[in-house]
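In: Need the 3D shape of this:
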Amino acid sequence: METLLIYLIVGAVAGTIAGLFGVGGGLIIVPALVLVYTALGIPAEILTHMAVATSLATIVITSLSSIRTHHLKGAVDWRVFLSMTPGILLGSWLGGVTAHLLPGAWLQLLIGIFALVIAVRMWRAGRRPATLLADGEKLPGGPFLAGVGGVIGWASAIFGIGGGSLTVPFLTRCRVQMQRAVATSAACGLPIAVAGAISFAVQGWGEPQLPAWSSGYIYWPAFFGIVVASTPFARIGANLAHRMSPQLLKNCFAGLLCVIGARFIWLNAGLVLGH
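Out: The predicted model follows:
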């Protein structure tokens, strides 16, 4: 019962932060689950893989609600989505395979570096003037979009995220309006999460150190606790966001990512270099 409460708290915090900062919860869920799994005594060799896999599984559920909301507003560019999806599915599956081959310390180190990169990008983006560009102008062709989708899916599966921090910048660079970029990115998060979660389940199947109630690296008690709590708290976070300065919110979240990234790098750099 106490463990379920912990996962409910993780879901509540992740949902609130996702609503506040307009990002997917994976950037918070993965580090939080790493801490929880460590405290519960789950072996270091598999706990990071479990955190990433479980995060991807929760995104399958949370992305459905997000897609529906954006679709009803007519904001999803389904042509771009369909062009990127084949690459995303393949890339996400390969991301699960890649993560399975990495030791836990390497995986945590990469997640830490990724968190710092996203934090720096958020600070830099806040200092550039916003521009509204013509929708769809200079959008690449289908094969190129599929290739980019593969890279985004691969990286997103490794980090346990829905890919918004990668897909949105790519689409805006292709001169897609920000609203449509965000909505289309939300739709792309579903195939990322589905393929990535299934890949992690398959790669971890039969792992002798996994606890009960696991399907491969997906740990269902954490999944259900996070899903139950994250959705209502995301609405609370979104309501709070409208009462605060957008720039202050970005700076706060970037600072939080810096702390998370620095901690992961500090704890694992020595282990990686020692090998």
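
In: okay, CA-based contacts and neighbour counts for the rest of this
Out: Fine.

In: Give me the helices and strands touching the helix or strand where Val60 lies, please.
Out: Val60 is part of helix 44-72 when elements are defined by DSSP states H and E. Other helices and strands packing on helix 44-72, by 3 or more Cα pairs under 8 Å, 6 or more residues apart in numbering; DSSP states H and E, are helix 26-39, helix 104-127, helix 142-159, helix 178-203, strand 218-219, helix 220-241.

In: right, and those - which one's nearest Phe81?
Out: Among those, helix 178-203 comes nearest to Phe81, with 6.2 Å by Cα to Cα.

In: For the residue most central in space within the chain, give me its contacts.
Out: By Cα atoms, centre = their mean, the chain has its centre lying nearest to Ile161, at 1.4 Å. By Cα atoms under 8 Å, 6 or more residues apart in numbering, the contact list for Ile161 reads Gly24, Gly25, Gly26, Leu27, Ser55, Leu56, Ile59, Ala193.

In: ok now stretch 184-203, how far from the chain's centre?
Out: Taking Cα atoms, centre = their mean, to the nearest Å, one finds the center of stretch 184-203 at 10 Å from the center of the full chain.

In: Now it: buried residues?
Out: Neighbour counts using 16 or more other Cα atoms under 10 Å place 184-203 of stretch 184-203 among the buried residues.

In: same deal with stretch 76-93?
Out: Buried, per 16+ other Cα under 10 Å, within stretch 76-93: 76-77, 80-93.

In: Also stretch 98-112?
Out: For stretch 98-112, by 16+ other Cα under 10 Å, it's Thr98, Ala99, His100, Gly104, Ala105, Trp106, Leu107, Gln108, Leu109, Leu110, Ile111, Gly112.

In: and for comparison, fold this next one:
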Amino acid sequence: MSLLDGRLVLELLLLGSIGGFLAGLLGIGGGMILVPFTSWILAGRGVEPGLALKMAIATSMAMILFTSISSVRAHHRRGTVRWDLVRGLAPGIVGGGLLAGAGVFAMLRGQALGLVFGLFVALSATQMLLDRKPAPTRQMPGPGGRAAAGGVIGFVSGLVGAGGAFISVPFMTWCNVPIHNAVATSAALGLPIALANVSGYLIGGRGLDNPVPGSLGYLWLPGVALLASASVLCAPLGARMAYRMNVGQLRRAFALLLYGIAAHMLWKAVRG
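Out: Predicted coordinates for the structure are as follows:
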């Protein structure tokens, strides 16, 4: 089966451009846009829907290896990345990501993954839209709490192929980290999330009978290359735009985007 044609190349480049822009703007790694659309593209070309979703999740996560670097450089130049938080959360992220990618991901059916994706995205959107103010004295937890939080972020990210911002941004703002710092720090967390989960997908996908040309287990390598090349160019544009918007606009944009994606994935999962 040949999946790469001129139309597909254009679709992936456009999708990668949108995902990269949103990665810079909202710190979401682009995964929550890329997963449903990449899954739809693969399924429309004859890939079994459950496998298409798993490949879309793995491909999206692999792409974050490239987009997170581009996005975080733009945020770092503005001095908004909290590297102390990155260091505290990263060990748990690596452990949780390996557990998800190397074990649980391979065992779950595509429909179950779709439900997990939709429910967690909807929950995150609600948290952002309600904008509940944390207690003035609430701060980020200590080393043990940060490692545990990182484990949850890495594990759930591995199941849905996203950069973790749908958990890490609400978590950090709940702990009184300003929204722009939370978004920038989340972008920096995308790299350890992607490294751990991609390693897990390669381990979990060993021996997979995959009919898609150019795939390595769950990873669709041509898709990664096209999506990443467009995303890396557009991520800095989104990061610059983030600093021209006020906090309220950024929060509402994030929440509305997540609601739309959650509704789409839940509808598809319920339909089976």
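
In: List the TM-score for the superposed pair.
Out: Scored by TM-score structural alignment, normalised by the length of structure 2, the superposition of the two chains gives a TM-score of 0.85; 266 aligned residues with a Cα RMSD of 2.8 Å.

In: quick revisit: of the buried residues of stretch 76-93 of structure 1, just say which sits nearest to Leu35 of structure 1.
Out: Ranked by distance to Leu35 of structure 1 (Cα to Cα), the buried residues of stretch 76-93 of structure 1 are led by Ser92 at 24.6 Å.

In: related to what we said a few turns ago, can I have the buried ones of the contacts of Ile161 of structure 1 as a PyMOL selection?
Out: Selection of buried members from the contacts of Ile161 of structure 1 for PyMOL, criterion 16+ other Cα under 10 Å:
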select buried, resi 24+25+26+27+55+56+59+193
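
In: out of the contacts of Ile161 of structure 1, what pair is the most spread apart?
Out: Greatest spatial distance in the contacts of Ile161 of structure 1: Leu27 and Ala193, 13.6 Å, computed using Cα to Cα.

In: re the thing from before, out of the helices and strands packed on helix 44-72 of structure 1, the one nearest Ser65 of structure 1 is which?
Out: For the helices and strands packed on helix 44-72 of structure 1, proximity to Ser65 of structure 1 was assessed by Cα to Cα; helix 220-241 is nearest, at 8.9 Å.

In: Average offset of the closest one relative to structure 2?
Out: Superposing on structure 2 and averaging over aligned pairs (mean Cα distance after the TM-score superposition for structure 1), helix 220-241 of structure 1 comes out at 2.7 Å.

In: For that helix, name the packing helices and strands.
Out: Under the contact definition 3+ Cα pairs under 8 Å, 6+ apart, helix 220-241 of structure 1 sits against helix 2-21, helix 44-72.

In: what angle do that helix and helix 26-39 make?
Out: Orientation of helix 220-241 of structure 1 against helix 26-39 (axes from the mean of the first three to the mean of the last three Cα atoms, to 10 degrees) gives an angle of 140 degrees.

In: could you give the angle of helix 220-241 of structure 1 to helix 2-21?
Out: 30 degrees.

In: got the buried residues for helix 220-241 of structure 1?
Out: For helix 220-241 of structure 1, the neighbour count (16+ other Cα under 10 Å) marks 220-227, 229-231, 233-238, 241 as buried.

In: repeat for stretch 202-218 of structure 1
Out: Val202, Gln203, Gly204, Leu210, Ser214, Ser215, Gly216, Tyr217, Ile218.

In: which of those residues lies closest to Gly11 of structure 1?
Out: Nearest to Gly11 of structure 1 among those: Ile218, at 15.6 Å, using Cα to Cα.

In: who are the neighbours in contact with the closest one?
Out: Met50, Ala51, Ala53, Thr54, Ala57, Ala197, Phe200, Ala201.

In: list the contacts for Leu26 of structure 2?
Out: The contact partners of Leu26 of structure 2, by Cα under 8 Å, 6+ apart, come to Val183, Gly238, Ala239, Ala242, Leu250, Phe254.
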